[in-house]
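**Q** Okay, sequence plus prediction incoming.
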Amino acid sequence: MFKYLTSPLVKQVPLVSICRTKINTLRLGRLPCQYKTYATDSKDFTIPKTRNIGIIAHIDAGKTTTSERMLYYAGVTKRIGDIDDGDTVMDYLAAERERGITINSAAITFGWEGHRINLIDTPGHVDFTMEVERAVRVLDGAVTILDGVAGVEAQTETVWKQADRYDIPRIAFVNKLDRTGAAFGRTVREMWKKLRTRPLVIQLPVMNEESMDERHKGLKAVVDLVTMEMIQWDPAHTDGSVLKRVPLKEVADEKLYTEAVKGRTALVEALAEMDDDIVEIFFDEADGDHMLVKETPLKEAIRRVTISNKAVPVLCGAAFKNLGVQPLLNAVIDYLPSPLDRPSALVTYSSGKTALIPLTDPKLCALAFKVVHDARRGPMVYVKVYSGKINTRMTLFNTTTRAKERVNKLLQMYAKEAEEIPTINAGNIGVIVGLKDTRTGDTLVQSNDTVAIKSGLQLSNIDIPSPAFFSAVEPASVSEEEAVETALKNLVREDPSLKVWTDEESGQLLVSGMGELHLEIVKDRLLNDFKVKAEMGKMRISYRETCQSESDASAEYDKEVMGKRARAACRVQISPLHEDFDQQVENNGLEEGWVANSGNHLSVADISFSDDSVSEKDNQLNPEEVRQAVQNGLLGGLARGAVLGFPLTKLKVKAFDLQTFGQDTTLGAISACVSNGVFEAVKKANPCLLEPMMEVYTEVNENHIGSVVSDLSGTRRGHVIGLESSMGNDDTENSSEDVQVYAPEDSLLVSSDVDGYKPKQVIKAHVPLSSMLGYSSALRSLTGGSGAFSMRVIGYGEMSKDREKSVVSEMTGW
């Protein structure tokens, strides 16, 4: 039994690296108290020994279950948290424990084998995609959890694309192999087919086929193809803390050994295609024998191809049964990058120039990627430090808001618990308390860094998705109005995918979000967390508006504001963007002088002064400030359409012929004039409504296909795209590459000729969001409770004139 240092003067760290030994039997001992690692402990946890990782997956794939096991084996918790019992560390919000899902991306820090792991557990529900987006933005690597029964699901594809955008190295963990119908090989093939990635199988599942009792079938061990050992968990210790490594040659299973040799050969061959170093080792040190390639060079090669995103190592297990989690933690250390292995941070200056800031740069550069309102501590800003370091009581400068901020405290998070620390070093994630105006996506530098401040240094921002639903919020009384507005302001600061505005006609306070569950959580938090008294109205679809023809309009603004005349005039031109315009922009980029915003393209390049009484030289307005004011006016005008006041999209908008009137012309007058010009041009350009379109995946039994397809294409006005088996397609061809992907045969692959089980069929369709309201109960009725579906927003589509009249009548009441 390995002992642990328990002296209060020494950090509680194992005396040995427990999973690196060749000893057969191993007991993962329990620590007498929580094992916490400090962000500032550079002696024990240097940058090369730091891992910033996230767990991403489809809802119910087992993300939180896996995270809880990681914390238990690392010694952070004394018992394994369970979602069903509502006692998980990572899902600590009342709404999360009540619903059994992750809503808030929780961060926690723990140690494993002398390494510091900053872990973020992300939601899998499509309504909380913003939480995934901002977590992925700051990660160095990710663990993708795949359901061994369901395979690659819809939201898995979504989060995979999010990780692709930031070029995040990943490893995959095929979970739930203890369940009937689980198929490791099929899931690997689906990764190749659906995710367009190169899966690199480094583990094989060993299934218990001998038992006649279905309850005891499923995963019983794992074969490590790198070390050619079988990893077994002692069934007498149900917490999975005792494991045994046995060389495969000592296992009396010829079929298993043959498959392992096949897998090891495929692994070395695949690495040889992508890594030159392993080729030299294969011929020079292993004499051309795949079995003689040693463990260390093999791991180094896997690490190189993973960090370069050429391949994704695939592991397997059953987290709920406590199988496979320790090897997964080892893989995080072995294959995922440290902050030093990632590209330097890309920054943009106000001049438009870009540069790379290395991690070793002594000047501070940090990104605020999340804000949480704490009733006791106030706003807590999560930051990733890309260079330099943040100290307690330091004064920061926010280059996004152009404001100074004071650091009161620095915290390291353990889900909902926090520990005060003196410093956050480069490459680490931490929390700042005391920042009043910092929001998600803001860049922070030190207040005395004049070069960064004057140049307007900015890290790349975080994409914020457009909300699809909205609801009215009604304070219970006039005295509650201020409290409701403050609570909503805090919620919007926490979650930028929420939008709050006041309807000009009705005077109602409206809040919009990503989905029904998203707004339901907003309501819960208003009532339970912020303790305000308010009612939320009926859930409505957040439509968009556009124009079907071209137009231009002249506008003049002439008003007296606080005793001073404000005056400006301009012209605005509007035209619709055609369908393939986005593809052309992606291929060729935007035209010079144009910028993209919320699906629109804006131009202020033709702006010039036109004033007979005052020359441009004599005018006190700064040309750069004027252009910014014009752009603000364009954005303000596009925020409200002419049909029902929804935001406008899919338009090209240009302001030109700006006329100024000496001292009467102010920046505010220019913005107001341009905004009015946009509204006038929109009214003349045949405005119409757009509705959110969803990509819907519906999984049903074969005998229910007809009724479900009929419902989707008829009642719900959808367009069915295709139909495929949930078991996946064995065809692993990729049109772009002639690559052979190894995927083992599934010993428990349940196919249609096995009694009692038939694979489900997946119907893919594009359906208007308004037609999907209440679809969950309708699908249960159509399929006798056996159907399931998932959906995501893919854009906005035009609605028919009859449908538009119906929406207008419903929204206006006439």
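**A** Nice, I can see it.
**Q** From now on I want contacts and neighbour counts done on CA atoms only, so please keep to that.
**A** Noted.
**Q** Okay, buried residues for stretch 691-703 please.
**A** Neighbour counts using 16 or more other Cα atoms under 10 Å place 691-701 of stretch 691-703 among the buried residues.
**Q** what's stretch 416-435 in contact with?
**A** Contacts to stretch 416-435, defined as Cα atoms under 8 Å, 6 or more residues apart in numbering, come from residues 38-40, 47, 50, 52, 89-90, 92, 106, 118, 339-340, 359-360, 377-392, 405-413.
**Q** Any of those residues buried? List them.
**A** 38-40, 47, 50, 52, 89-90, 92, 106, 118, 339-340, 359, 379-392, 405-407, 409-413.
**Q** got the buried residues of stretch 691-703 as CSV, with distance to residue 145 columns?
**A** Listed next are the buried residues of stretch 691-703 as CSV, based on distance: Cα to Cα, whole Å:
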residue, distance to residue 145
691, 33
692, 29
693, 28
694, 24
695, 22
696, 21
697, 19
698, 21
699, 20
700, 23
701, 25
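**Q** for comparison:
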Amino acid sequence: MNQKVLSATRNVAIVGPYLSGKTTLLESLLFVSGAISRKGNIKDGNTVGDGATEARDRQMTVEVSAASTDYQGIHFTFVDCPGSIEFAQETYNALIGVDAAVVVCEPVTDRVLTLAPLFKFLDDWEIPHLVFINKMDRLTCHGDTWGQAYREILDALKSVSTRPLIPHQYPIGKGEQLIGFIDLVSEQAYQYHSGAPADRVPVPDSLKEQEHAARVEMLEALADFDDHLLEELLEEIEPPQEEILQDLRMELGADLIVPVFMGIAEQDYGVRHLMDALEREAPASETTAKRRGLDSSAKTPVAQVLKTYYTPQGGKLSLVRVWQGKLTDGIILNGVRAGGLYRLFGQQQHSISEASTGEIVAVGRLEGISTSQTLTANGDQGRKELAKAESLKPVYALAIAAQNRKDEVKLSGAL
């Protein structure tokens, strides 16, 4: 596989607490990238994510859901993960196969503490991650207090993150409404428009001083990892924008910093700029493979199961990350012949003939293969198991097995 294809693949998990708006953000990301022409919503039960009957009945994510889209020449696969504590194992199993994660949270300081276990897992596994503060319209502000309220949320987030938080944006409010933001990298202001890209507008005179202070703070935080940038700041030299973006790419890719974005996913506010940041700054698939001790240029197929589904029509389906080589339809993995390769789009399955290094795809009918298991074309001979998420103590545990294997799908549906 050539370098061009490798660098054009990104796998991004969407994680965060229950009710933070993860599935709504996925819907918005798919909309702004052109994968869907019309957005669904949770209440109507027609979103790409949360397509399972159980999820729609409860209006909450109960299992990992994957959807792919292309944006600016990059092939993205988004993995929407459950936020409820009962499904933490499901989320952790999926996270080990992504290149980056977007941590979605609400602008409520009292709920920030719920992010601590998630931040710890991401840092322990050195998974690059960004924060998207969603539902900014629920932040109670008046007049020019938006900056102060935003600062309080950032301070709360810093208290549960071992990595320094780097805000990309500064809010622009009008009365009680959030109407836009200032990009701290380019110092360009934007005004939101529902369902359309934000307009470029001049930086409000009343916010120039606050924006400058926030930008200096951002640059100083980045300078902790870049001596050249530090020298420029000490000599009062304005660093080029590309140098700042390069620092953000390198530090995020090494899981040294946590960039912070904000918006309102339901109205697509801030989502296009989040998508742009993922395209510019999120690490490529080969970078993740190298971090996991794998050679993404090797031709020997190596994959790992991130999630196991039982579908009413197709039976068992394994969501896998291809770490090395190429998977083809009918390939034998760990002694089991694959019964089809699919690219998932929520509940939809699109048949494909092959899957290349870095991709997350579904493999059909891998009987006897379990979640987190390492897959190779050589079966068990010489196979080294990849690291997997530690098994958590169940909130509630009960094992049930169908007497007849043909009834597994019926049992899964009944549960």
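**A** Done, it's in. Since the model is a prediction, treat every value here as computed from it, not as a measurement.
**Q** Mind telling me the TM-score for this superposition?
**A** Scored against TM-score structural alignment, normalised by the length of structure 2, the superposed chains reach a TM-score of 0.91; 408 aligned residues with a Cα RMSD of 2.5 Å.
**Q** quick check, nearest of the buried residues of stretch 691-703 of structure 1 to residue 522 of structure 1?
**A** Distance to residue 522 of structure 1 across the buried residues of stretch 691-703 of structure 1 (Cα to Cα) is lowest for residue 692, with 21.2 Å.
**Q** Identify the spatial nearest neighbour of the closest one, chain neighbours not counted.
**A** residue 796 (4.5 Å; Cα to Cα, 6 or more residues apart in numbering).
**Q** mind checking what the one you found lines up with in structure 2?
**A** Here residue 796 of structure 1 stays unmatched in structure 2, going by TM-score structural alignment.
**Q** Out of the contacts of stretch 416-435 of structure 1, which sit inside helices?
**A** Of the contacts of stretch 416-435 of structure 1, none are assigned to helices by DSSP state H.
**Q** Out of the residues you listed, which sit inside strands?
**A** 50, 52, 106, 118, 378-387, 389-391, 405-406, 409-413 (DSSP state E).
**Q** In structure 1, which residue range corresponds to the one helix or strand residue 307 of structure 2 maps to?
**A** Under the criterion of DSSP states H and E, residue 307 of structure 2 resides in strand 302-311. Using TM-score structural alignment, strand 302-311 of structure 2 corresponds to residues 365-374 of structure 1.
**Q** Comparing the matching stretch with structure 2, how large is the average distance?
**A** Once fitted to structure 2, stretch 365-374 of structure 1 is off its aligned match by 1.2 Å on average (mean Cα distance after the TM-score superposition for structure 1).
**Q** which residues make contact with that stretch from outside it?
**A** Contacts for stretch 365-374 of structure 1 (Cα under 8 Å, 6+ apart): 134-135, 137-138, 379-388, 438-446, 459, 462, 490-491, 493-495.
**Q** Make sure residue 66 of structure 2 is actually in contact with residue 94.
**A** No: the criterion here is Cα atoms under 8 Å, and residue 66 of structure 2 misses it with residue 94 at 10.2 Å.
**Q** Now the match of strand 302-311 of structure 2: buried residues?
**A** The neighbour-count check on stretch 365-374 of structure 1 (16+ other Cα under 10 Å) flags 365-373 as buried.
**Q** Where in structure 2 does stretch 545-561 of structure 1 fall?
**A** So stretch 545-561 of structure 1 sits over no part of structure 2, by TM-score structural alignment.
**Q** And that stretch, what's buried?
**A** Quick answer for stretch 545-561 of structure 1 (16+ other Cα under 10 Å): 545-548, 550-558.
**Q** Now the two most distant members of those.
**A** So, those by Cα to Cα: farthest apart are 548 and 558, at 30.3 Å.
**Q** Could you check which helix or strand contains the spatially most central residue of structure 1?
**A** In structure 1, the C-alpha nearest the mean C-alpha coordinate belongs to residue 132, at 2.2 Å (Cα atoms, centre = their mean). Assessed by DSSP H and E, residue 132 of structure 1 sits inside helix 129-138.
**Q** Residue 120 is in contact with the residue nearest to the centre of structure 1, correct?
**A** No: the pair residue 132 of structure 1 / residue 120 is not scored as a contact, 9.5 Å apart, by Cα under 8 Å.
**Q** Overlap of the contact sets of those two?
**A** residue 105.
**Q** Please pull up the equivalent of residue 226 of structure 1 in structure 2.
**A** Aligned partner of residue 226 of structure 1 by TM-score structural alignment: residue 185.
**Q** tell me the contacts of its match?
**A** 168, 215, 241, 244-245.
**Q** Report the angle between the helix or strand hosting residue 484 of structure 1 and strand 378-387.
**A** Using DSSP H and E, residue 484 of structure 1 sits within helix 481-494. If you take axes from the mean of the first three to the mean of the last three Cα atoms, to 10 degrees, helix 481-494 of structure 1 sits at 20 degrees to strand 378-387.
**Q** next one: helix 481-494 of structure 1 to chain centre, how far?
**A** A distance of 24 Å separates the centroid of the chain from that of helix 481-494 of structure 1, by Cα atoms, centre = their mean, to the nearest Å.
**Q** Buried by neighbour count: which residues of the helix or strand just after that helix qualify?
**A** Moving toward the C-terminus from helix 481-494 of structure 1, the next helix or strand (DSSP H and E) is strand 499-502. Neighbour counts over strand 499-502 of structure 1 (16+ other Cα under 10 Å) mark 499-500 as buried.
**Q** tell me, which helix in structure 1 spans the most residues?
**A** Per DSSP H, structure 1 has its longest helix at helix 254-274.
**Q** residue range for that helix in structure 2?
**A** Using TM-score structural alignment, helix 254-274 of structure 1 pairs with 205-225 in structure 2.
**Q** likewise stretch 651-670 of structure 1?
**A** Residue span in structure 2 matched to stretch 651-670 of structure 1, by TM-score structural alignment: none.
**Q** Likewise for stretch 155-170 of structure 1?
**A** Under the criterion TM-score structural alignment, stretch 155-170 of structure 1 matches residues 114-129.
**Q** What residues sit buried inside that stretch?
**A** Within stretch 114-129 of structure 2, the residues scored as buried using 16+ other Cα under 10 Å are 115, 118-119, 122-123, 126-129.
**Q** do stretch 154-174 of structure 2 as well
**A** 154, 156-158, 160-161, 163-173.
**Q** and that stretch, how far out from the chain's middle?
**A** Using Cα atoms, centre = their mean, the offset of stretch 154-174 of structure 2 from its chain centre is 18 Å.
**Q** Residues in contact with that stretch: which ones?
**A** So stretch 154-174 of structure 2 is contacted by 109, 112-113, 115-116, 119-120, 123, 142-144, 146-147, 150, 178-185, 211, 214, 218, 221, 255-262 (Cα under 8 Å, 6+ apart).
**Q** Perfect, I'm done here.
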